[in-house]
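Enquirer: Fold the following.
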Amino acid sequence: MANLKQLFEHAEKILSVAKEKSHDELMFTYKGVLYPSILCSEEMFQALDAFEFRPDDLLMVSYPKCGTNWTQHILYDMVYTISNQEPPGEIPMLEFGTPQKLERLSNLPSPRVLITHLHRDYLPEQVFTKKLKTLVVFRNPKDNAVSLFHFHLGNPLLPKYNSWDEFFTVFMSGEVNFGSYFDHAIAWNKHIEDENVLIIMFEDMKKDLIAAISQIADFFSIHLTKEQIELIATNGSFKTMKEKSTETHGPMGKFIFRKGEVGDWKNYFSEAQSLEMDAKFEACLAGTKIGEKMKYNVYCKA
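Expert: Here you go, the predicted structure:
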């Protein structure tokens, strides 16, 4: 727990630093993609290319606000809580922090839970040469956009936007941290049938969390009893996670967990915005296998 306390103290410091930054200073561009400047750096990306992955690492990839913290919590329960181990007091997000954090991750015992928001094309080459099993989490684009908008509103580490309308325009252009949602989805669609890739939808997790946990455990070859799966599902409910957010995420918890709902986009999208997103989906993902998994007509049509 000492490591966790240090982590929270560090979070307080970076929040203080962020408050002094302008909108533009909170972002930087690396290889043509925007990233949060307080959390990421060119030095870290270069160090990450040399990071030594292991074949038994549990890698989870998600576009921001697609269920990252929720899925991380579930993976941590699978690996640590069920076996009565203390989880490491390190942020598992690979691109966040300094190269010294990667050195500490290198000293962790296997299996390690590692997480990233990076576009598939910018993942370190070892992810592919070592054939890491990779869990990819997506959420329908309309709810994702609304969740990301609120995340920007509440998170001092991210630039602010004057209105939902302003943010929607930026989101649709892909000029947001970690790049275009649609670019991420298109890249993973090309590898949706790879045997070491499992793509799971936020909406499917909401609909049947027990089934999703069983699927994830089977994919990573983690053997769980029915009772253990049910316990992980109970601990992984949004209500439980939000209630414990300060304990688990320190000062960041209050803006990481908001609603966790499906369909909240209907409270924000104008008819014109909805049609614009429909057209973007049609152009980029309609008829693709990942598009089918998203059930766009179910979750993104009023």
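Enquirer: all contacts plus neighbour counts: C-alpha atoms, from now on.
Expert: OK.
Enquirer: Contacts made by whichever strand or helix holds Met205 with the rest, please.
Expert: Met205 belongs to helix 202-207 when assigned by DSSP states H and E. Around helix 202-207, the neighbours that count as contacts under C-alpha atoms under 8 Å, 6 or more residues apart in numbering are 66-67, 137-140, 211-212, 262.
Enquirer: where along this structure do the strands fall?
Expert: 27-30, 33-36, 58-62, 113-116, 134-138, 197-201 (DSSP state E).
Enquirer: For my notes, please list those strands in a markdown table and give distance to Met252 for each entry.
Expert: Formatted as a markdown table, those follow (distance: least, C-alpha to C-alpha, whole Å):
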| stretch | distance to Met252 |
| --- | --- |
| strand 27-30 | 19 |
| strand 33-36 | 15 |
| strand 58-62 | 19 |
| strand 113-116 | 17 |
| strand 134-138 | 21 |
| strand 197-201 | 24 |
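Enquirer: Of those strands, which is nearest Asp183?
Expert: strand 33-36 (11.3 Å; C-alpha to C-alpha).
Enquirer: Summarise which helices and strands that closest one is packed against.
Expert: Strand 33-36 is packed against strand 27-30, with contacts defined by 3 or more C-alpha pairs under 8 Å, 6 or more residues apart in numbering; DSSP states H and E.
Enquirer: for the strand it packs on, the distance to its chain's centre please.
Expert: Remark: strand 27-30 is offset 19 Å from the chain centroid, using C-alpha atoms, centre = their mean, to the nearest Å.
Enquirer: From the contact counts, what lies against that strand?
Expert: Using 3+ C-alpha pairs under 8 Å, 6+ apart: strand 27-30 touches strand 33-36.
Enquirer: Could you give me the buried positions within the strand it packs on?
Expert: Neighbour counts using 16 or more other C-alpha atoms under 10 Å place 33-36 of strand 33-36 among the buried residues.
Enquirer: Counting neighbours, what do you get for the nearest residue to Leu94 once chain neighbours are set aside?
Expert: Closest residue to Leu94 apart from its sequence neighbours, by C-alpha to C-alpha, 6 or more residues apart in numbering: Thr116 at 5.6 Å. By the criterion of other C-alpha atoms under 10 Å, Thr116 has 20 neighbours.
Enquirer: Give me the buried positions along stretch 268-279.
Expert: Buried residues in stretch 268-279 (16+ other C-alpha under 10 Å): 268-269, 273-274, 277-278.
Enquirer: returning to what we had before: can you say which of the strands of the chain is nearest to Ser173?
Expert: That would be strand 33-36 among the strands of the chain, by C-alpha to C-alpha, at 12.2 Å.
Enquirer: Off-centre distance for that closest one?
Expert: 15 Å.
Enquirer: next one: stretch 18-26
Expert: Distance of stretch 18-26 from the chain centroid (C-alpha atoms, centre = their mean) equals 22 Å.
Enquirer: Give me the contact list for it.
Expert: 36-38, 156-160.
Enquirer: Highest neighbour count among these?
Expert: Greatest neighbour count in the contacts of stretch 18-26, by other C-alpha under 10 Å, goes to Leu158: 25 neighbours.
Enquirer: Go ahead and flag the most central residue of this structure.
Expert: Nearest to the geometric centre of the chain sits Thr68, at 3.2 Å (C-alpha atoms, centre = their mean).
Enquirer: and for comparison, fold this next one:
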Amino acid sequence: MESEQAERFTATLEDKLQSLLTKASTLQPEEMLIRHNGLLYPALLCPEDNLRQFAKFDARPEDMCIASYPKCGFNWVNQLFRDIAAAVRKDDGQRKIILLEFSGADTHQVINSYPSPRVYGTHCHYENLPASVIEKKTKVLVVFRNPKDNAVSYYHFCQKHPLLPNSASWDEFFKEYMAGEVAWGSYFDSALIWEKHIDDEHVMIITYEELKENLIGGVQKIAEFYGFSLSVEQIENIARKGTFQAMSDNSQETHSIFGNFFFRKGVVGDWRNLFTEEQSREMDAKFEECLAGTKLGAKLKYDLYCKT
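Expert: Below is the predicted model:
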């Protein structure tokens, strides 16, 4: 019964995506974003009704929630989450993972019908999470990436994504990124807010670079955070399916018509191909101002990954 419901949900989602693509072709870049409670969101993916529904979402204590600023490894960890949850539930892992702010009331109904552990995510920071996530102490895994690679990945993503505004150039995008005038606002504002909660028992922060260094160790760490005991074989299998190449090869199935641009390079250090020396110095100064001396700043290993 659940698989039939999932198939119907997927078919409906495909229809909605096609409708959004048609509508996007009629919009100007400045119409592609809306501001809600002071933060920018993609207008077509996050209409006001969805954002109001997001605030009312009814979390469960046993849910698995991912929070990540865009292009910090969200889709990568989504795949790991899905496979971890499938191993725990002993199912085929084909259930779609939902980004909450993209979801209307009908999608929330589907999520409410799922047995635990449910898996879902958001690009919002702690202070914008649904109140029920905080009240019920739902465990939240937060994924961060070094800001230079994040900016470059976000730029390329926006240039290719038909439902996001693109920029005239990398230089223009960099200015918008540093000013927080991109969807989901400022990377550094998000980082500062999560830094305040880095020691909360229901929050765990993991980095893109940490997963690149040791994916098997990362999978085990995630499973243990959610209280799951997986065998060595299960962990190795999840890590094998979660490599960049495996996910890229499977992207059409997991990400539908958008699969061809969700997975670009999957490397660390790509920022060197776009950043000018002046931009690099500006980012260094911003990091020093916001995150130097913090626990999150230390986890990001900025000197290792962001200094030429």
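Enquirer: can you list the buried residues of strand 33-36 of structure 1 in CSV and add distance to Glu195 of structure 1?
Expert: Below are those laid out as CSV (distance: C-alpha to C-alpha, whole Å):
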residue, distance to Glu195 of structure 1
Val33, 28
Leu34, 30
Tyr35, 30
Pro36, 32
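Enquirer: Out of these, which comes closest to Cys284 of structure 1?
Expert: Closest approach to Cys284 of structure 1 among these (C-alpha to C-alpha): Val33, at 19.1 Å.
Enquirer: wait, what's in contact with the counterpart of Gln46 of structure 1 in structure 2?
Expert: Following TM-score structural alignment, the counterpart assigned to Gln46 of structure 1 within structure 2 is Arg52. If you count contacts by C-alpha under 8 Å, 6+ apart, Arg52 of structure 2 has none.
Enquirer: Repeat the analysis, applying 10 Å as the threshold.
Expert: 36, 46, 101, 104-105, 130 (C-alpha atoms under 10 Å, 6 or more residues apart in numbering).
Enquirer: which residue sits closest to Ala87 of structure 2, ignoring its sequence neighbours?
Expert: Per C-alpha to C-alpha, 6+ apart, closest to Ala87 of structure 2 is Gln234, 7.4 Å.
Enquirer: burial of that neighbour, as a residue count?
Expert: 16.
Enquirer: Structure 2: matching residues for the helix holding Met205 of structure 1?
Expert: Using TM-score structural alignment, the partner range for helix 202-207 of structure 1 is residues 208-213.
Enquirer: thinking again about what came up before, translate the residue nearest to Ala87 of structure 2 into the numbering of structure 1.
Expert: In structure 1, Gln234 of structure 2 lands on Gln228 (TM-score structural alignment).
Enquirer: Could I get the contacting residues of its match?
Expert: Gln228 of structure 1 sits in contact with 77-78, 81-82, 234, where contact means C-alpha under 10 Å, 6+ apart.
Enquirer: can you pick the most crowded of these?
Expert: Asp77 (22 neighbours).
Enquirer: residue in structure 2 matching it?
Expert: Asp77 of structure 1 maps onto Asp83 in structure 2, by TM-score structural alignment.
Enquirer: Just confirm its match contacts Glu236, I think it does.
Expert: No: applying C-alpha atoms under 10 Å as the test, Asp83 of structure 2 and Glu236 come out as separate, 11.3 Å apart.
Enquirer: and for those two, which residues touch both?
Expert: 219, 242.
Enquirer: So the alignment partner in structure 2 of Leu34 of structure 1 versus Asn75 of structure 2, what's the distance?
Expert: Here Leu34 of structure 1 is matched to Leu40 in structure 2, going by TM-score structural alignment. Distance check for Leu40 of structure 2 against Asn75 of structure 2: by C-alpha to C-alpha, to the nearest Å, it reads 21 Å.
Enquirer: cool, and Lys299 of structure 2?
Expert: 20 Å.
Enquirer: who's more crowded, these two?
Expert: Asn75 (20 against 16).
Enquirer: Am I right that the more buried one is in contact with Phe261?
Expert: No: Asn75 of structure 2 is not in contact with Phe261 according to C-alpha under 10 Å; the separation is 11.8 Å.
Enquirer: Need the overlap of contacts for the two.
Expert: His255.
Enquirer: residues contacting the aligned partner of Ser116 of structure 2 in structure 1?
Expert: The alignment partner of Ser116 of structure 2 in structure 1, by TM-score structural alignment, is Ser110. Shown in contact with Ser110 of structure 1 (C-alpha under 10 Å, 6+ apart): 54-58, 79.
Enquirer: Can you lay out the residues you listed as JSON lines showing neighbour count?
Expert: Formatted as JSON lines, those follow (neighbours: other C-alpha atoms under 10 Å):
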{"residue": "Arg54", "neighbour count": "16"}
{"residue": "Pro55", "neighbour count": "15"}
{"residue": "Asp56", "neighbour count": "16"}
{"residue": "Asp57", "neighbour count": "18"}
{"residue": "Leu58", "neighbour count": "19"}
{"residue": "Val79", "neighbour count": "20"}
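Enquirer: that older thread, am I right that the residue nearest to the centre of structure 1 is in contact with Asn144?
Expert: No: counting by C-alpha under 10 Å, Thr68 of structure 1 sits too far from Asn144 to count as a contact (11.6 Å).
Enquirer: joint contacts of the two?
Expert: Common neighbours of Thr68 of structure 1 and Asn144 (C-alpha under 10 Å, 6+ apart) are 138, 202.
Enquirer: how many neighbours does Gly291 of structure 1 have?
Expert: There are 19 residues near Gly291 of structure 1, going by other C-alpha under 10 Å.
Enquirer: Map it onto structure 2.
Expert: So Gly291 of structure 1 corresponds to Gly297, using TM-score structural alignment.
Enquirer: now do Asn144 of structure 1
Expert: Per TM-score structural alignment, Asn144 of structure 1 is aligned with Asn150.
Enquirer: residues contacting its match?
Expert: With C-alpha under 10 Å, 6+ apart, Asn150 of structure 2 has these contacts: 69-73, 144, 187, 208, 268, 270-271.
Enquirer: Take those and write them to JSON lines, including distance to Leu304 of structure 2 and neighbour count.
Expert: Shown next, in JSON lines, are those (distance: C-alpha to C-alpha, whole Å; neighbours: other C-alpha atoms under 10 Å):
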{"residue": "Tyr69", "distance to Leu304 of structure 2": "21", "neighbour count": "25"}
{"residue": "Pro70", "distance to Leu304 of structure 2": "22", "neighbour count": "23"}
{"residue": "Lys71", "distance to Leu304 of structure 2": "20", "neighbour count": "24"}
{"residue": "Cys72", "distance to Leu304 of structure 2": "17", "neighbour count": "26"}
{"residue": "Gly73", "distance to Leu304 of structure 2": "19", "neighbour count": "21"}
{"residue": "Phe144", "distance to Leu304 of structure 2": "15", "neighbour count": "27"}
{"residue": "Tyr187", "distance to Leu304 of structure 2": "19", "neighbour count": "23"}
{"residue": "Tyr208", "distance to Leu304 of structure 2": "14", "neighbour count": "24"}
{"residue": "Val268", "distance to Leu304 of structure 2": "11", "neighbour count": "17"}
{"residue": "Asp270", "distance to Leu304 of structure 2": "14", "neighbour count": "15"}
{"residue": "Trp271", "distance to Leu304 of structure 2": "13", "neighbour count": "20"}
